[in-house]
Structure formats: C-alpha cells, structure tokens
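Asker: Would you be able to build a 3D model of this:
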Amino acid sequence: MDFSYSDEQRMLKDMVDRLVADQYTFEARESIRTSEAGFSAEVWQQFAELGLLGVPFSEAAGGFDGGGAELMVVSEGFGRGLVLEPYLSTVVLCGSLIDRLADETRRAELAEGIIGGETRYALASHEPDGGYDPHWVRTTARAEGDGFVLDGHKAVVAHGDSADRLIVIARSSGEIDSAEGLSAFIVEADAAGVHRRGYETIDGHRAAEVTLEAVHVDADALLGEVGGAGDALESALERGVVALCAEAAGAMEIACDLTLDYLKERKQFGVPIGSFQALQHRMVDMRMALEKVRSLTFWAACSLESDPAERRQRIAAAKVMVGKAGRLVAEEAIQLFGGMGMMEESAIAHYAKRIVMIDHYLGDRTWHMAALRETLTDTARAA
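Answerer: Down below sits the predicted model:
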C-alpha cells in the first residue's frame, strides 16, 4: 500500500501543522483547558474560516468530500497539539450521521451550520449500563402526536456540556442490545426535559452526563427513518475510531520528541542521559510503537469505503494497537522523564494522559480485540 500523501493532502497537512504550531503551544492549551468553556470559540472559528470543519462532508452537503486520508491528516495534526475543540464530536461523529441519514435539503441545511462554525453538536449514544456497546440502548423514543417523546440517560457525552444540539440515539423498537430499531434525533441542548451535568475528563477534555425526561421533539427532529439509524451509527463510530487512532499517532509523535529532547538535556555523571545505551534502546522501542500505530491507522483510514468485514478488521486492529503501543509510549515517557513527567506543569504528563485515555474512548483494547477476533472467525467460516 502507498502511504504517501497527494499534493492536496500535503497542503492540508501543512496548514493544520502551522495552525497548531501557532495557536496550540502548551501554555495556550493550558489557558484554554482551564477556561470556563474548556475550548476556544476563537480557535473554532479559525477552523471554520480555514475550511477544516467541512473536510469530511460530502460535496452535496457543502463540504470537500474528504476521505479517510484527509480525516487522518487533520486528526493527527490535532493530536500533536492536544487540541481541545469539539472536532471529533461535532464534525466526525455527528457530521457523519447527518451526512448519512438526512435528506439532501436537510443535510445541506444542517451541514451549513457546522461548516460555518455556528453550531456545535454532541453525540449522545452510549449509556451507563451498556459499556462500550453502542447498540445497548435503553433510551426510548415513542411517537406522540406529530412528534416523539424521548426518555433516558446518556453517559460520557463528549463535549455534551457545551454543545448547541445533541444527536440522541434512542430505541424505537427491538431488543435492548439490538442494532435494529435505533433512531437518531436532533435535540436542542436547552430543550425542556434535557439535563446536563458537565465535567472535565482526566485528559483535559469536556464531557457530560445527559438525562432526558419526557423530551418532546417535532417530527423533523428525526434523522432518516424510524428505526433505521443502526448502520449510520456504526459508520460514524468507525470514522470516530480512525480519527482517535490518528490523534493518538500525533500525540505519540510529540511524546517521543519531548522525551528525546529531555534525554539530550538531562545530565547524570556529567553526560547527557541520552548517551546511555539502555535508554537509547527504550527510545527506539517508543519510535517503533509509534510507527506501528501510524501504519495501521493509515491502513484503517484507507479502508473506510471498503468491504464491511475488511473495514471492521482493520479499524479494530488499529484501535488495539493504539491501546497496546500507546500505553507503552506513555509509560516509557513518564519513566524516562522521572518525577518531572508526573507534574501538571510538564507537557509530557498531558500527552501521556491523552494517549492512555484515547484507548478508553469508543471501545478499549479489550473490546476491539474481541471484535477483531469475531470478524476474523466469521471470515474464516465464510471461506
């Protein structure tokens, strides 16, 4: 497989890298992280002005029809800066659902608000008792009058505390853990009956617990057909996993760079500790782990439009590698930094936390290993 970028993709990469270098120094990120919103509205508007919020959308929706490679370029660049803005939740997850489920007119209308930076979304899909299973949905949607009534509880909704709108996955029919019978609804975040409890996550991002109590929505809040959101949700989450893997690769790269710089500067017995062969070997192991993640992520990103079974295998393999190799890089970086690596004032501590927490979002290493094993077994049986 050719892992080289096209000219257009290289231009996109250069633009994202410059933006992150200019706007996301560690000090700037800390100022954004500790702000009331937990992200920068000004930076978000810059994303819109540069066209980054339209990269994954189809041309029919007013976007640039970017594929997996473009998604990887943007997400990897954001990973290098530990970007806090709700790109994953608004553009990748909710944008994918809108692109797949809304009709042409509605799609263009909704995408315009996202691409222009006016509207931020959060995907309310996972539930407290369902673990990582996106199909385990107890939240109900029942028809009433000319609309629907939603009741339920959604857990760890990324950027759910600051979103203007939520896309709520609710069950219209079927068993509690079935992919059939799931519907997607656009709900105003300040609608009557919507209760949000926001908090900062371990890695500095924001999330919320969302409770829906007899929330009335109009018929046009429904995306697509009643009970027909299962496949689109799976597709959106797959894109989300690819974006997370790419973000992990970017964060791992900077973690390696910061660690190497520290080994060159820190002296012991009158010489830089980077001259010790044992530490050089550990540094090589970190770089090898990074390249494994980057290669598998590129493979997964280029498979987003491929055969479903093949796509699931590659995406699961990439997420498993992020869990394994990412933890190695994070732990080695902390150990090589010593006590400095545990301090909040040290950038490496924040990179390590984000790398480790990426493993736990949209399915951890164990969850995806089971999924990988299942798809490989199914493929073997079909052969």
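
Asker: Only C-alpha atoms from now on, for both contacts and neighbour counts.
Answerer: Fine.

Asker: Distance from the helix or strand encompassing E247 to the middle of the chain?
Answerer: Here E247 sits within helix 230-265, counting by DSSP states H and E. The gap between where helix 230-265 is centred and where its chain is centred comes out at 9 Å by C-alpha atoms, centre = their mean, to the nearest Å.

Asker: Stretch 341-352 now?
Answerer: Going by C-alpha atoms, centre = their mean, where stretch 341-352 is centred and where its chain is centred differ by 21 Å.

Asker: What of stretch 20-32?
Answerer: Per C-alpha atoms, centre = their mean, the displacement of stretch 20-32 from the mean C-alpha position of its chain is 20 Å.

Asker: packing partners for whichever strand or helix holds M321?
Answerer: M321 is part of helix 308-337 when elements are defined by DSSP H and E. Helix 308-337 makes packing contacts with helix 230-265, helix 277-301, helix 347-358, helix 365-382 when contacts are defined by 3 or more C-alpha pairs under 8 Å, 6 or more residues apart in numbering; DSSP states H and E.

Asker: Now do the third one: everything it contacts.
Answerer: Contacting residues not belonging to helix 347-358 are listed as 26, 82, 202-204, 244-245, 248, 251-252, 254-255, 258-259, 323, 326-327, 329-331, 333-334, 341-344 [C-alpha atoms under 8 Å, 6 or more residues apart in numbering].

Asker: to compare against the first, here's another:
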Amino acid sequence: MNFELTQERRMMQDALRRYLANTITTATREAAEASPTGFSDRIWEGLAELGVIGALFTEDQGGYGGSGFDLATVFEEIGRAGAVEPLLDTGVLAGGLLGALGGDAAAQTLEAVIAGTHQLALAHTEPANRYALDRVSLTAEKTAGGYCLEGRKSVVVNASAAHDLLVTARTSGQVSDSAGISVFRVAADAPGLEIRDYPLSGGGRGAELTLTRVEVADAALLGVEGEAHAALVHAHARATLAICAEALGLMDRIRVLTTDYLQTRKQFGKPIGKFQALQHRMADVLVEIEQARSAVINLAGNLDGPSALRDLHVAATKNLISRVGKLVAEESIQLHGGIGMTMEYDLGHLAKRLTMVDHRFGDGIHHLDRFIRLAVA
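Answerer: As a prediction, the model looks like this:
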C-alpha cells in the first residue's frame, strides 16, 4: 500500500493550509465561537470555494474524493489551524449518512452541502446511550401519511445551524437491538421539535433535542426501514478517522508552539530548551505523535475494507489518539507554565480542543474494550 499523498491531495493540503493560516486568528476564532452558529460564515464559504467540502464526498455523491486519505488530509489541516467550522458534522457524519442512505432524492441536498449553502446535523446520541450506536429509544410510529417521532436526543453538534437534522429512531425491536433502527430527515423548524443549544468546550455548539409528536412524511425515511445500523456504523468510522486526523494536526501544531517557546523562554541566562530534561520530554512527545500519525494512516488505508478489520483499526486508532492527545496536552501546558492556560495564547484553545477529542465517538477506555472484544471474536 502506498501511503504517500497523491499530487492532487498535496495541492489540496497546501492550499488549505495557506487559506487557514491567512484567515484564522485568535480574534476571528473568538468571534466565530461567540456567534449564534458557533462558526464563521466567511470561513465556511471559503472552504466551499476551495473545494474542501467536495473532497469529503465520492464522485457518485457529487464530490471528487471521499476516501480515507482524503478525509485524513483535510482534517489534519483543520486541526493544525484549530478551526471550529462544522466540517465533520455536516460533511462527514450527517452528509456521509445522507449520501449512503438518501439515494437519488438526496442529490440536490448534497449539491447544496458541497456548495456550502446547506448545513446538516446527525441526532443520534441520547441521554442514556453513552457511545453505543445500537441503543436508540426515540420511537418512530407508522401513521397513515408517514411517521410520528417522539423522544430526546443529546449533544447534537451543529443543530443550531442545521437546515435539516438526520434523526435516528427505533421502528421495531428492543432499545439495544441493532436491527430496527431507521434514519429520518427532519427539518429544523418542524412543529414539535424543540432545540436547546449551548456552546461546547472545544468550540462549536451542541444542542438537546426534544421531539414531541413530530410528524414526517414517508419520504423522510432514508434507506430501508429498520436497516440503518450498518450505515450508521460506517458513518461513525469515517467520522472517527476525521477526528483522529484533526487531533493529529492539533498535536503537531502544539508541538511546534511548545518547541518555539522552549527556544525563546530564558532561565539562568539561556533558553530553557537547552536543558536536557526538557529535551527528553519533547523527544518523547515527538515519538508519540509520530506513532499516532502511523495509526491514522493505517486507519485511512483500511477505512473502506472489510467491516470487521475496519472496526478493529477504528478502535485501535481512537484509543491511541486518546492516550497521546492527553500526553501532548499535559506536557505542553507544563512546559509552557502559566501562559499555557491562557485563552489569549493559541495553546489554550488548541489544548482544550484536543482534550475534547477524547469524548467524541468513544473515549480511550471504550475503544480499548471494543478492541479487545473485536480481536478475540
């Protein structure tokens, strides 16, 4: 397997890195986080114009990429810049699920998503389901004209900006059955849908959703009723790769900031980076980051392989990223001292965002347990 980036991906990487470096500053990021949507409309439009959103979708879906290496290339640069735009939630998680289940009827929406004019959000997590993808208690009852949805969803990222919500619901079976899960497309202004949004610690906005007898038409059902679990698992595998690549970019940027600080900050008349004990700590950080890079590349290469092998790599990579991310965040703040905790300095935002990576799509302990179960199966 060739792990080198193609010429097209290198061009995308260079263009995206330059664009983000020239547009994202501490001031623009703070303004974006304070906005009602939690991100900058101007930066989002720029990402669409660069073709970045299109790189997340296959040609059949209206894009020009969609592979694991396309996702890894884009999201490593997103992480390096500390961007808070909902590229993962609209383009990979909800957008990928819509592309997989929506068929021809979704083509127009996906075209608008790629153009940067349509926002999506996936509403799957519930108050009691933690990281389980097969635990869905929100119900969809069949009616004469469609379905009636009733229940709650938690921590729905990008819900406040979304035009459409992709809501998972149980159409049959017990709460923890993988069979019987369906996905419905629900307009953000649908009667009976209550959205209570709030800022997230690492940037962006989440929301609690309450659906009280929300009526949707038959056309709102995506794919075959009760058979959405496999597509849901695949969409989360892609999203896990994306967030792991983003974490890799965050770690690399944090490493550069810390190295520069050690070469600048002086004590006893010389830069503290001259002290051997600190050099050893930074060497350990570098080794761990490179190990994490290898895991992300390995996952990107196996993303579209057999599901059992894919899920094994997803669990291994997310567990490693969780452990290395914690190490990099802690070491960088300790080596910086007090300034590392201030939000006026980029490290504060980057370390917080890196820390929150562990809590999306399963933390390190969850994926360690999952890896063990998959390995012995």
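
Asker: Superposing both, give me the TM-score.
Answerer: The TM-score (TM-score structural alignment, normalised by the length of structure 2) is 0.98; 377 aligned residues with a C-alpha RMSD of 1.1 Å.

Asker: which parts of the helix holding E247 of structure 1 are buried?
Answerer: Under the neighbour-count criterion of 16 or more other C-alpha atoms under 10 Å, helix 230-265 of structure 1 has 230, 232-260, 262-263 buried.

Asker: try stretch 264-277 of structure 2
Answerer: Across stretch 264-277 of structure 2, burial judged by 16+ other C-alpha under 10 Å covers 272-273.

Asker: And that stretch, end to end?
Answerer: Distance between the two ends of stretch 264-277 of structure 2: 17 Å, counting by C-alpha to C-alpha, to the nearest Å.

Asker: what sits up against that stretch?
Answerer: Defining contact as C-alpha under 8 Å, 6+ apart, one finds that stretch 264-277 of structure 2 is touched by 259, 262-263, 278-279.

Asker: can you do 6 Å?
Answerer: Outside stretch 264-277 of structure 2, the residues within contact range by C-alpha atoms under 6 Å, 6 or more residues apart in numbering are 262-263.

Asker: what angle sits between the helix holding E247 of structure 1 and helix 308-337?
Answerer: Going by axes from the mean of the first three to the mean of the last three C-alpha atoms, to 10 degrees, helix 230-265 of structure 1 is angled at 30 degrees with respect to helix 308-337.

Asker: so how far is P128 of structure 1 from the equivalent of F361 of structure 2 over in structure 1?
Answerer: Matched across to structure 1, F361 of structure 2 falls on L362, judged by TM-score structural alignment. Computed with C-alpha to C-alpha, the distance linking L362 of structure 1 and P128 of structure 1 is 14 Å.

Asker: Looking at those two, which one has more neighbours?
Answerer: L362 (20 against 14; other C-alpha atoms under 10 Å).

Asker: Report the secondary structure state of that one.
Answerer: State at L362 of structure 1, reduced to three classes by DSSP: H, G, I helix; E, B strand; the rest coil: coil.

Asker: S176 of structure 2 now?
Answerer: coil.

Asker: mind listing what it touches?
Answerer: The neighbours of S176 of structure 2, taking C-alpha under 6 Å, 6+ apart as the test, are 134-135.

Asker: That one maps to what in structure 1?
Answerer: Superposed on structure 1 with TM-score structural alignment, S176 of structure 2 falls opposite D177.

Asker: and the longest strand for structure 2?
Answerer: strand 205-217 (DSSP state E).

Asker: other SSEs contacting it?
Answerer: The helices and strands touching strand 205-217 of structure 2, judged by 3 or more C-alpha pairs under 6 Å, 6 or more residues apart in numbering; DSSP states H and E, are strand 146-153, strand 193-199.

Asker: Which among those is found nearest to R9 of structure 2?
Answerer: When those are ranked by proximity to R9 of structure 2, the top entry is strand 193-199, at 32.9 Å, counting by C-alpha to C-alpha.

Asker: re the thing from before, of all the residues in the helix holding M321 of structure 1, which ones are buried?
Answerer: Neighbour-count burial for helix 308-337 of structure 1 flags 310-334, 336-337 (criterion: 16+ other C-alpha under 10 Å).

Asker: Alignment lookup: L165 of structure 2 to structure 1.
Answerer: In the superposition onto structure 1, L165 of structure 2 corresponds to L166 when matched by TM-score structural alignment.

Asker: what angle sits between the helix or strand encompassing that match and helix 230-265?
Answerer: Take DSSP H and E as the rule and L166 of structure 1 turns out to sit in strand 165-171. With the same axes, to 10 degrees as the basis, strand 165-171 of structure 1 and helix 230-265 are set at 120 degrees to each other.

Asker: Any chance you could list what contacts strand 165-171 of structure 1?
Answerer: When contacts are taken as C-alpha under 6 Å, 6+ apart, the neighbours of strand 165-171 of structure 1 outside the stretch itself are 121-125, 139-141, 181-189.

Asker: Next, the mean deviation of it compared to structure 2.
Answerer: By mean C-alpha distance after the TM-score superposition for structure 1, the fitted strand 165-171 of structure 1 averages 0.5 Å away from its aligned residues in structure 2.

Asker: centre of the chain versus that strand, how much separation?
Answerer: Taking the mean of its C-alpha atoms, strand 165-171 of structure 1 sits 17 Å from the chain's own mean (C-alpha atoms, centre = their mean).

Asker: Show residues contacting whichever helix or strand comes after it.
Answerer: Next helix or strand after strand 165-171 of structure 1 toward the C-terminus (DSSP H and E): strand 182-188. Counting by C-alpha under 6 Å, 6+ apart, the neighbours of strand 182-188 of structure 1 from elsewhere in the structure are 165-172, 221-223, 226-230.

Asker: Now do strand 182-188 of structure 1 against strand 206-218, angle only.
Answerer: Using the same axes, to 10 degrees, strand 182-188 of structure 1 lies at 100 degrees relative to strand 206-218.

Asker: Strand 182-188 of structure 1 vs structure 2, average distance?
Answerer: Comparison of strand 182-188 of structure 1 with structure 2 after fitting gives an average deviation of 0.5 Å (mean C-alpha distance after the TM-score superposition for structure 1).

Asker: Relative to the whole chain's centre, how far out is that strand?
Answerer: Centre-to-centre, strand 182-188 of structure 1 and its host chain are 20 Å apart (C-alpha atoms, centre = their mean).

Asker: sorry, back to before: quick check: the helix holding M321 of structure 1 compared with structure 2, mean distance?
Answerer: Helix 308-337 of structure 1 sits 0.6 Å off on average (mean C-alpha distance after the TM-score superposition for structure 1).

Asker: That helix to helix 365-382, inter-axis angle?
Answerer: Direction vectors for helix 308-337 of structure 1 and helix 365-382, defined by the same axes, to 10 degrees, enclose an angle of 150 degrees.
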